[in-house]
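Enquirer: please find the sequence and the predicted model below.
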Amino acid sequence: MATEIRVPTLGESVSEATIAQWFKKPGDAVNQDEPLVELETDKVTVEVPAPAAGTLESIVVNEGDTVEVGALLGQIAEGAGAGASAAPAAAAPAPAKQEAPAAKAELVDVVTPSAGESVTEAEVGEWSVKVGDVVKADDTLVELETDKAAQEVPAPVAGTVVKIAAETGATVEPGVLLCQIDPSGSAAPATESAPATTAPAPSAPAASTGTSMPPAPSAAKMMSENNLSSDQVAGSGKRGQVLKEDVINAIASGATAASSTQTSAPAARGPVAAEDEVREERVRMTKLRQTIARRLKDAQNTAAMLTTYNEVDMGPVMELRKQYKDLFEKKHGVKLGFMGFFTKAVTHALKEIPAVNAEIDGTDIIYKNFCHVGVAVGTDKGLVVPVVRDADEMSIAEIEKEIGNLGRKARDGKLGMADMTGGTFTISNGGVYGSLMSSPILNAPQSGILGMHKIQERPMAVNGQVVIRPMMYLALSYDHRIVDGKEAVTFLVRVKESLEDPQRLVLDL
């Protein structure tokens, strides 16, 4: 007896959905209420559970197809009869099918770990092992990349890798099988790795094209009406699917004009000479780099971004460091750097100009009565912004310790979601790379970011005399929708005053 799997009711205003992905394939055993397929509408994502236990007998719609409510998705052959009915088809393979569950029962599944509440998927990076390799417990198997950070997946047990289920470049969700390890050391199940390598093949091209999902039905209709193509709209749905809201946002931000420039760029590659093209190297952007690009461009498109500049004489801070650096390091176990002074100066200024520490939420302004300062850190995988929480309540020594700790975690790829969320203001130090002047881009939804730059000796007029002083240009980029020019300039002047007269930090002036 077969049980039908049909599209459930999705809501009063939703009449159709897109098949996002099947969790099972024909012939797989399923339990009642176990998720079988994921449907995506222009509003929500819905998992369809198995109406009965048995074997998935057939799938009648493929991933990417659009189906209406009530449409047939597939059928389940119920009970033990499902397995029995498949056996007579070929007598010889029957023992193999009976042995497979026993072999799998001994295998240890390695699945995609959870990377935090706001992270719903990761991209499989380079595998450190291959099928047949012997691994020890805690050996690194593969690196996963999310839109926030890279994460290494260790081996839970010692044994032999007998199956790799997710290829490099594939997009996986938490709980998805990555590989299997035979703790007995037997490589007998390695023959199962052949289908495993071909199974993720459909997702590989999807990753290279940016998304494997067609636009949601309502989004596709709106895109057609406004002469927009899928590459002109950034999708926010799962696996980059374009939703109706994305199209509305794209139209509001002038996507048509912006995209015409973008679409003309590939056309410019036509005249590239063959001898030059063979010397080029095309490398797919990592998940982290894609997110950095998208967030920075979104910040430019959304905020009314403006930058104001000033310069600060770093002499007083440098003299203070020179005088107390040895004593400071001996007492606190950390070197006295510039970031402690800058972070402290910023928190003082934020208390006086709260708009720079606020954010816009729809038609509301949210003022933050705390200072979580993000510190931009460059790594070999891209820019990350770990957050120093409650920096306004910390001493300079505590700030230096926390920045040092976060910096090490960033370079080692050990930053967690809790380390990079919740920031209210950001400091970016391009001076460590030699930058003399730049205009930093906002770290949305924050309303302000301070750019530090290279300290360079310049002739300055002081009390009517020309003297050589160690000067640094400061840049404050801010969202003009919420921060007025007077507030931005005052903020930057307060930072300058605190650095040129560090006693202000001690006296809270």
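Expert: Received the coordinates, thanks. Computed from a predicted structure; not experimentally measured.
Enquirer: going forward, measure contacts and count neighbours with C-alpha atoms only.
Expert: Fine.
Enquirer: longest helix in the protein, please.
Expert: Using DSSP state H, we find that the single longest helix of the chain is helix 315-332.
Enquirer: what lies in contact with the helix or strand following that helix?
Expert: The helix or strand immediately downstream of helix 315-332 is helix 338-352, counting by DSSP states H and E. Residues outside helix 338-352 that contact it (C-alpha atoms under 8 Å, 6 or more residues apart in numbering): 317, 356-357, 371, 373, 391-392, 395-397, 399-400, 427, 491-492, 494-495, 498-499, 505, 508.
Enquirer: tell me the buried residues in helix 338-352?
Expert: Using 16 or more other C-alpha atoms under 10 Å as the test for burial, helix 338-352 gives 339-351.
Enquirer: just those residues now: which is nearest Gly451?
Expert: Phe342 (10.5 Å; C-alpha to C-alpha).
Enquirer: can you give me the distance of the closest one to Ile76?
Expert: 64 Å (C-alpha to C-alpha, to the nearest Å).
Enquirer: same question, Lys244
Expert: As judged by C-alpha to C-alpha, Lys244 and Ile76 stand 33 Å apart.
Enquirer: and Ala444, which of the three is it?
Expert: The three-state label given to Ala444 by DSSP: H, G, I helix; E, B strand; the rest coil is coil.
Enquirer: then the one 5 residues further on?
Expert: Assigned with three-state DSSP, Ile449 falls in the strand class.
Enquirer: so where does the nearest residue to it once chain neighbours are set aside fall, helix or strand?
Expert: Residue nearest to Ile449 in three dimensions, not counting chain neighbours: Thr426, with 4.7 Å by C-alpha to C-alpha, 6 or more residues apart in numbering. Using DSSP H and E, Thr426 falls within strand 425-429.
Enquirer: hmm, who's touching that strand?
Expert: By C-alpha under 8 Å, 6+ apart, strand 425-429 touches 343, 356-357, 371-377, 385, 440, 443, 446-453.
Enquirer: do a quick rundown of the helices in the stretch 1-150 of the chain.
Expert: Secondary structure of the stretch 1-150 of the chain (DSSP state H, counting those that start in this stretch): helices at 79-86, 94-106.
Enquirer: this is the other structure I want to compare:
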Amino acid sequence: MATEIKAPVFPESVADGTIATWHKQPGEAVSRDEVICDIETDKVVLEVVAPADGTIAQIIKNEGDTVLSNEVIAQFEEGAASGAAQTQAVQSEEKVEQAAAKTEAGAAPVVERAQPVADQAPAVRKALTETGINAADVQGTGRGGRITKEDVANHQAKPAAAPLTAAVGERIEKRVPMTRLRKRVAERLLAATQETAMLTTFNEVNMKPIMEMRKQYKDAFEKRHGARLGFMSFFVKAATEALKRYPAVNASIDGDDIVYHGYYDIGVAVSSDRGLVVPVLRDTDRMNYAEVESGIGAYAAKAREGKLAIEDMTGGTFTITNGGTFGSLLSTPILNTPQTAILGMHKIQERPMAVNGQVEILPMMYLALSYDHRLIDGKEAVGFLVTIKELLEEPAKLILDL
């Protein structure tokens, strides 16, 4: 029985999406709830799954096509695989058996050669075109020696052998379209720089007290709570306390109005293969350190798998970004509008510091607070950042709520 496969119902903030990848092609057997298609929106990638066991009868929306909420993208045939798919599977099995028989007889195993690019699925043809890879150079692992997108990605990841001869003055270019997520991030960052009076103030924090506390209790913490004790939980809790003391930093501008939020939803910037995403920890004033660490860990895993949902990234009253993960020593983070401030963490670097008239080598981190000067005055911004510094350098005050 033929049924329609439709795009998911998009949230109000998402107008449309783009077919990113068809994981299955017409005639291929699929199982119930198996992912058959990815739809990329401005914020997340949505997965479309098979409604039952069966095959895709027809693809209506191809890769790269724009789709609307609940629009039909394919026709699905419930039941066993189509005759073409079954025949292909039988032929593939026969080839494997023949290769095995020849190997047992002492003959060299039969190696399937990749099919010409014209015979490949649309997703594979697109990948080969964008990467400039010759289909004949890729070892296909699909049915009948067909190339899959994974085969193209694996081939591209291999270190390229240096050519024996290179054309003098050869200059290679590759042009690929921006993903919807990357375009949306670019638009938001550009808008933040053009539509806000953004200013950045800096300070530095001695990380030695937190590092010593973490070293002493990290094993017991993980054993008790099942979560790794990192530095982010200290920064989230310190930022939450500082936001309580400086409400303007937790506010936003809506037209000519200032919206003061009576709750603390802190976004944590996460880098994924598809771009920068900012999942939000809700009500951080009510969370303990273990809950913060578990929440961040869960979001990081979902970001790597491309499974962050719209609701995971909706809202947020303040953002923390950690460029130190990649080795950044100092930077000026860009506001995540309509929020009015963002805290930038950086690499921990040992430096000689003057302490009580003596020079000590201490693990220091530069902190950066970018803020919208239309709402936040310099005095408030500096006071907010100094509060975070003091709480981190004396974590007992943070834990004891002093």
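Expert: Thanks, I have the structure now. None of these values were measured; they are calculated from a predicted model.
Enquirer: for the two chains, what TM-score is obtained?
Expert: Overlay of the two chains. TM-score (TM-score structural alignment, normalised by the length of the second structure): 0.77; 321 aligned residues with a C-alpha RMSD of 1.9 Å.
Enquirer: mean shift between the longest helix of the first structure and the second structure?
Expert: Helix 315-332 of the first structure, aligned to the second structure and superposed, deviates on average by 0.8 Å (mean C-alpha distance after the TM-score superposition for the first structure).
Enquirer: out of the contacts of helix 338-352 of the first structure, which end up buried?
Expert: Buried among the contacts of helix 338-352 of the first structure (16+ other C-alpha under 10 Å): 317, 356-357, 371, 373, 391-392, 396-397, 399-400, 427, 491-492, 494-495, 498-499, 505.
Enquirer: in strands only, show me the residues you listed.
Expert: 373, 427 (DSSP state E).
Enquirer: which positions in stretch 361-375 of the first structure come out as buried?
Expert: 368, 370-375.
Enquirer: wait, which of these is closest to Ala20 of the first structure?
Expert: Closest to Ala20 of the first structure, out of all of these and judged by C-alpha to C-alpha, is Gly374, at 35.8 Å.
Enquirer: next, count neighbours for Lys104 of the first structure.
Expert: If you count neighbours by other C-alpha atoms under 10 Å, Lys104 of the first structure ends up with 14.
Enquirer: where's it relative to Ser184 of the first structure, distance?
Expert: 12 Å.
Enquirer: what is the corresponding segment of the first structure for stretch 218-230 of the second structure?
Expert: Alignment of stretch 218-230 of the second structure against the first structure: residues 325-337, by TM-score structural alignment.
Enquirer: quick revisit: which one of the buried residues of helix 338-352 of the first structure is nearest Asn301 of the first structure?
Expert: Leu350 (25.0 Å).
Enquirer: what's the match for that closest one in the second structure?
Expert: In the second structure, the residue matched to Leu350 of the first structure (TM-score structural alignment) is Leu243.
Enquirer: same deal with Glu143 of the first structure?
Expert: Checking TM-score structural alignment: Glu143 of the first structure goes with Asp38.
Enquirer: look up how far Val270 of the second structure lies from that match.
Expert: Applying C-alpha to C-alpha to Asp38 of the second structure and Val270 of the second structure gives a distance of 21 Å.
Enquirer: now do Pro8 of the second structure
Expert: 25 Å.
Enquirer: check contacts around Tyr263 of the second structure.
Expert: Tyr263 of the second structure neighbours (C-alpha under 8 Å, 6+ apart): 283, 285.
Enquirer: which position in the first structure pairs with it?
Expert: Per TM-score structural alignment, Tyr263 of the second structure is aligned with Phe370.
Enquirer: now Leu68 of the second structure
Expert: So Leu68 of the second structure corresponds to Glu173, using TM-score structural alignment.
Enquirer: which non-adjacent residue is nearest that match?
Expert: Per C-alpha to C-alpha, 6+ apart, closest to Glu173 of the first structure is Glu121, 4.3 Å.
Enquirer: which position in the second structure aligns with the one you found?
Expert: By TM-score structural alignment, Glu121 of the first structure lines up with Asp16.
Enquirer: the inter-axis angle of the lengthiest strand in the first structure versus helix 315-332?
Expert: Taking DSSP E as the criterion, the first structure has its longest strand at strand 465-479. Strand 465-479 of the first structure runs at 70 degrees relative to helix 315-332, counting by axes from the mean of the first three to the mean of the last three C-alpha atoms, to 10 degrees.
Enquirer: Ser477 of the first structure -> the second structure?
Expert: So Ser477 of the first structure corresponds to Ser370, using TM-score structural alignment.
Enquirer: and what of Gly413 of the first structure?
Expert: Taking TM-score structural alignment as the criterion, the aligned counterpart of Gly413 of the first structure in the second structure is Gly306.
Enquirer: its match touches Thr41, doesn't it?
Expert: No: using C-alpha atoms under 8 Å, Gly306 of the second structure is not in contact with Thr41, being 11.9 Å away.
Enquirer: comparing those two, which residue is more hemmed in?
Expert: Between Gly306 of the second structure and Thr41, counted using other C-alpha under 10 Å, the more crowded position is Thr41 (23 against 16).
Enquirer: mind listing what that one touches?
Expert: By C-alpha under 8 Å, 6+ apart, the neighbours of Thr41 of the second structure are 14, 16-18, 180-181.
Enquirer: report the buried members of the residues you listed.
Expert: 16-18, 180-181.
Enquirer: quick revisit: count the neighbours of the residue nearest to Ile449 of the first structure for me.
Expert: When neighbours are counted by other C-alpha under 10 Å, Thr426 of the first structure comes out with 27.
Enquirer: that one pairs with which position in the second structure?
Expert: Thr426 of the first structure maps onto Thr319 in the second structure, by TM-score structural alignment.
Enquirer: so how far is Glu40 of the first structure from the match of Leu68 of the second structure?
Expert: Distance from Glu173 of the first structure to Glu40 of the first structure, by C-alpha to C-alpha: 15 Å.
Enquirer: which one of those two is surrounded by more residues?
Expert: Glu40 (26 against 18).
Enquirer: alignment lookup: the more buried one to the second structure.
Expert: Checking TM-score structural alignment: Glu40 of the first structure goes with nothing.
Enquirer: ok, now the one 10 residues further on?
Expert: In the second structure, no residue is equivalent to Ala50 of the first structure according to TM-score structural alignment.
Enquirer: can you pull the contacts of the match of Glu143 of the first structure?
Expert: 19-23, 45-48.
Enquirer: which helix runs longest in the second structure?
Expert: Under DSSP H, the second structure gives helix 83-104 as its longest helix.
Enquirer: pull out the buried positions in that one.
Expert: For helix 83-104 of the second structure, a neighbour-count test (16+ other C-alpha under 10 Å) marks 85, 88-89, 92, 95-96, 99-100 as buried.
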